[in-house]
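# sequence-free structure coming up:
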């Protein structure tokens, strides 16, 4: 189990120092799980059971409207987290779906386990606070970008900020994330080629 979740331990060590005893306690409470491409980790309307760390693979978080149209709000790849955090924290029905775009390996933290870990390894509370603060700031900045930047500038920001993601996901998903049609995204990309 330890070698499978080593990327998580490496990630945690960037924020806090865990003793070997703390690592053993942590590992005894985690769930390691593989998901196939297309499988759901969380579904709209159900309570989000897990906060997930991505060991390998890629996921998307999206809201499906009444017409079944997907509105993608986040992608997650290796060393990133994914969950409907509002649902997970409040243990109420999820607003978002979390689905695997590729075969994906995750470390899952259930709500009860996180609460236990806060008591047993107090510095983990600081760790989770720091990553939630980072996610909150990123979310606020994304809202500002969606209001203040043109579609072209939003795409350029996405491409520069997340170069490893663009190669791995279909264009229509990037368009959904940017809030534009895939045709408009193709037009933007074509214009950028001409401008070079």
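Nice, thanks for sending it over. Here the structure is a predicted model, which is why all the values come from computation and not from measurement. Numbers count the residues shown, from 1 in each chain.
# from here on, contacts and neighbour counts on C-alpha atoms
OK.
# what's the nearest residue to residue 159 if we skip its chain neighbours?
Nearest residue to residue 159, sequence neighbours excluded (CA to CA, 6 or more residues apart in numbering): residue 166, at 6.6 Å.
# these two touch, right, that neighbour and residue 157?
No: assessed by CA atoms under 8 Å, residue 166 is found out of contact with residue 157, at 11.6 Å.
# which element follows the helix ranked longest in the chain toward the C-terminus?
Taking DSSP state H as the assignment, the helix of the chain that covers the most residues is helix 123-148. Using DSSP states H and E, the helix or strand that follows helix 123-148 in sequence is helix 151-161.
# chain center to that following helix, what's the gap?
How far helix 151-161 lies from its chain's middle: 18 Å, per CA atoms, centre = their mean, to the nearest Å.
# just checking, what packs against it?
Judged by 3 or more CA pairs under 8 Å, 6 or more residues apart in numbering; DSSP states H and E, the packing partners of helix 151-161 are helix 171-178.
# in addition, the following structure is provided for comparison:
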């Protein structure tokens, strides 16, 4: 299978898991996307700028994070192969982001602009439904994450993360996992040893 056809199949599998499209509708959606590559530790969206793109991850690892005025960072979301990724609130509202979107490894994507998506969903109810269902799934995930942050111990947060993404330990550097959970990186190895995996 060629690179392009395997990327197309991966995108189709991800789309079908959200909302199945007819062949014509999927082809119209797929036609929006163009290949894009980024180096390791490249910031694709800076805080203060407006997100212009929706990315579909073909290869690599990325994170969305918040940085305060003292340079402290809070990792909010990881993305990797088979995920859509962007600073969603900035893209949908077309307003400046409060967050950064950064590659943690060399990454390859398919990407499209917000304007292209908006133009297509205005004329295609199935694409609009795909976006609505995708947003609903993202919103549900956000609510689950808020419950974790406010109610769970570090161990419980770690267990939930492993339950959602069992392979995460193999692809994300431990310092970023520690930051995501909200503990000091020096305590992360103790956490791994204390949690039954």
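Great, that's in hand. The structure displayed is predicted, hence computed values, not measured ones.
# please work out the TM-score for the two chains.
In this superposition the chains share a TM-score of 0.90, using TM-score structural alignment, normalised by the length of structure 1; 193 aligned residues with a CA RMSD of 1.8 Å.
# on that earlier part again, which residue in structure 2 aligns with the residue nearest to residue 159 of structure 1?
Counting by TM-score structural alignment, residue 166 of structure 1 corresponds to residue 169 in structure 2.
# and for the longest helix of structure 1, what span of structure 2 is it aligned with?
The aligned range for helix 123-148 of structure 1 is 126-151, by TM-score structural alignment.
# buried residues in the matching stretch?
Neighbour-count burial for stretch 126-151 of structure 2, counted by 16 or more other CA atoms under 10 Å, picks out 126, 127, 128, 129, 130, 131, 134, 145, 148, 149.
# want to throw these into TSV with distance to residue 84 of structure 2?
Formatted as TSV, the buried residues of stretch 126-151 of structure 2 follow (distance: CA to CA, whole Å):
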residue	distance to residue 84 of structure 2
126	18
127	15
128	16
129	16
130	13
131	11
134	9
145	18
148	22
149	23
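# of the residues you listed, which is the nearest to residue 194 of structure 2?
residue 148 (18.6 Å; CA to CA).
# from residue 141 of structure 2, how far out is that closest one?
According to CA to CA, to the nearest Å, residue 148 of structure 2 and residue 141 of structure 2 sit 11 Å apart.
# just the strands in structure 2 please.
Secondary structure of structure 2 by DSSP state E: the strands cover 34-38, 43-45, 53-59, 61-67, 73-80, 84-85, 100-103, 107-113.
# next, count neighbours for residue 55 of structure 1.
For residue 55 of structure 1, the tally of surrounding residues (other CA atoms under 10 Å) stands at 23.
# tell me the counterpart of it in structure 2.
Match for residue 55 of structure 1 (TM-score structural alignment): residue 58.
# wait, its match sits on residue 108?
Yes: at 5.4 Å, residue 58 of structure 2 and residue 108 qualify as touching, with contact defined as CA under 8 Å.
# identify the residue of structure 1 aligned to residue 33 of structure 2.
In structure 1, residue 33 of structure 2 lands on residue 30 (TM-score structural alignment).
# spit out the contact partners of that match.
107, 108, 109, 113 (CA atoms under 8 Å, 6 or more residues apart in numbering).
# show me what contacts the third one?
Put plainly, it is residue 109 of structure 1. Each residue near residue 109 of structure 1 by CA under 8 Å, 6+ apart is listed here: 30, 31, 50, 51, 52.
# look up how far residue 9 of structure 1 lies from the last one.
Put plainly, it is residue 52 of structure 1. For residue 52 of structure 1, the distance to residue 9 of structure 1 - CA to CA - is 14 Å.
# the more surrounded of the two?
Remark: of residue 52 of structure 1 and residue 9, residue 52 carries more neighbours, 22 against 16, as counted by other CA under 10 Å.
# enumerate every residue touching the closest residue to the more buried one other than its chain neighbours.
Closest residue to residue 52 of structure 1 apart from its sequence neighbours, by CA to CA, 6+ apart: residue 108 at 4.7 Å. Shown in contact with residue 108 of structure 1 (CA under 8 Å, 6+ apart): 30, 31, 32, 33, 50, 51, 52, 53.
# count of residues packed around the fifth one?
This means residue 50 of structure 1. Residue 50 of structure 1: 24 neighbours (other CA under 10 Å).
# also the fourth one?
Using other CA under 10 Å, residue 33 of structure 1 is surrounded by 12 other residues.
# many thanks, have a good one.
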